[in-house]
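Enquirer: Turn this into a model:
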Amino acid sequence: MTNPKPTCRVVGAGVRFTGKQALTYTPGISAESVGATGIHLQLVTLPPGVRAKAHRHESHETAIHVLSGESGMWYGDRLEQHLTARAGDFVYIPAGMPHLPYNPSATEACVAVIARTDPNEQESVILMPELDGLHA
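Expert: A predicted model of the protein is given here:
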């Protein structure tokens, strides 16, 4: 049996889950939901004061659009660089770039849309525990 020809689809938000990075995701477009072969689109929520585990996405680029709140992110081989993204900002993360996002707010969640070139969101996540202690 051959695979059916891909077509346009509308899908609802998938079931929220906690990823390897310790953040909460709501999947939208993925290999699992629509048979995507080159992209994954989802929401990520960083509750107040939360930080992810240091990680990278091997061979996959990431684009983020912050919908609400603010996020800081350490990045680089030793997480030596830093950026801050606020509601309305876009962030690009090159393939293989170590990063550690966090929410600096004590009261407001940060919600963002994430698009990644990995249609199976969690498969390209490589945790980097050796970097977790660099920024408390």
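
Enquirer: C-alpha only now, for contacts and for neighbours.
Expert: Will do.

Enquirer: Next, count neighbours for the spatially closest residue to residue 70 that is not a sequence neighbour.
Expert: For residue 70, ignoring the flanking residues on the chain, the nearest one in space by CA to CA, 6 or more residues apart in numbering is residue 86 at 4.3 Å. Neighbour count for residue 86, taken as other CA atoms under 10 Å: 18.

Enquirer: Kindly report the same for the one 4 residues further on.
Expert: If you count neighbours by other CA under 10 Å, residue 90 ends up with 15.

Enquirer: The nearest residue to residue 74 once chain neighbours are set aside: which element?
Expert: Spatially, and ignoring its direct neighbours in sequence, residue 74 is nearest to residue 82 (4.5 Å; CA to CA, 6+ apart). Following DSSP states H and E, one finds residue 82 within strand 81-86.

Enquirer: Here is a second sequence; please produce its structure as well for comparison:
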Amino acid sequence: MKKILLVAVALSLQSYLYDHTNNIEELGSNYYYMGDGRESQILLSRNEKRSGGQTVVPEEVTHYAFNSEYIIARNIQNRINKEVKFWIIDKRQGTQPVALDSTEFYIELQKLNLNLKLQTRK
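Expert: Here you go, the predicted structure:
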């Protein structure tokens, strides 16, 4: 009986721990943040179900912010070397953004007169 109970508890915890749909934030224009442990990312969906989509900012997204026109994000691309990259997504254009280093990122924010501040992910 104990063994069955332990298996049931383990399966319940596993489904809870891996249910990434519990941590989704709408970012507007069909973009959304999906938090799933170290697999957190920003995606562009073509449907309302948010069951998948095109990865725009790959894991691991550590910070992001958004307004009606832009999304900015910071991620760690290489877990071994902890390579930090920054992203600016123009939601109006819908094009795939390019990873930037911190200097390029802050220069682009100034050029765009974009007054968004990166916030720690939820």
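
Enquirer: TM between them?
Expert: The TM-score (TM-score structural alignment, normalised by the length of structure 2) is 0.30; 65 aligned residues with a CA RMSD of 4.5 Å.

Enquirer: For the strand holding residue 82 of structure 1, list every residue counted as buried.
Expert: 85-86 (16 or more other CA atoms under 10 Å).

Enquirer: got a list of contacts for it?
Expert: If you take CA atoms under 8 Å, 6 or more residues apart in numbering as the criterion, strand 81-86 of structure 1 is touched by 66, 68-75, 91.

Enquirer: ok, now with 6 Å
Expert: Residues outside strand 81-86 of structure 1 that contact it (CA atoms under 6 Å, 6 or more residues apart in numbering) are 70-75.

Enquirer: Closest one of those to residue 29 of structure 1?
Expert: The closest of the contacts of strand 81-86 of structure 1 to residue 29 of structure 1 turns out to be residue 71 (CA to CA; 23.2 Å).

Enquirer: what about that closest one, how many neighbours?
Expert: Residue 71 of structure 1 is flanked by 25 other residues according to other CA under 10 Å.

Enquirer: Residue 32 of structure 1 versus that one, what's the distance?
Expert: 28 Å (CA to CA, to the nearest Å).

Enquirer: for residue 17 of structure 1, same thing?
Expert: On the measure of CA to CA, residue 17 of structure 1 and residue 32 of structure 1 end up 14 Å apart.

Enquirer: Could you do residue 56 of structure 1 as well?
Expert: Using CA to CA, we find residue 56 of structure 1 at a distance of 22 Å from residue 32 of structure 1.

Enquirer: what about these two, which has more around it?
Expert: Between residue 56 of structure 1 and residue 32, counted using other CA under 10 Å, residue 56 has the larger neighbour count: 24 against 15.

Enquirer: Relative to residue 17 of structure 1, how far out is that one?
Expert: Distance from residue 56 of structure 1 to residue 17 of structure 1, by CA to CA: 19 Å.

Enquirer: same deal with residue 100 of structure 1?
Expert: Here the criterion is CA to CA. By it, residue 100 of structure 1 lies 19 Å from residue 17 of structure 1.

Enquirer: Can you tell me the SS state at residue 33 of structure 1?
Expert: Here residue 33 of structure 1 is recorded as helix under DSSP: H, G, I helix; E, B strand; the rest coil.

Enquirer: neighbours around it, how many?
Expert: Using other CA under 10 Å, residue 33 of structure 1 has 18 neighbouring residues.

Enquirer: wait, residue 42 of structure 2 sits on residue 54?
Expert: No - the pair residue 42 of structure 2 / residue 54 is not scored as a contact, 8.6 Å apart, by CA atoms under 6 Å.
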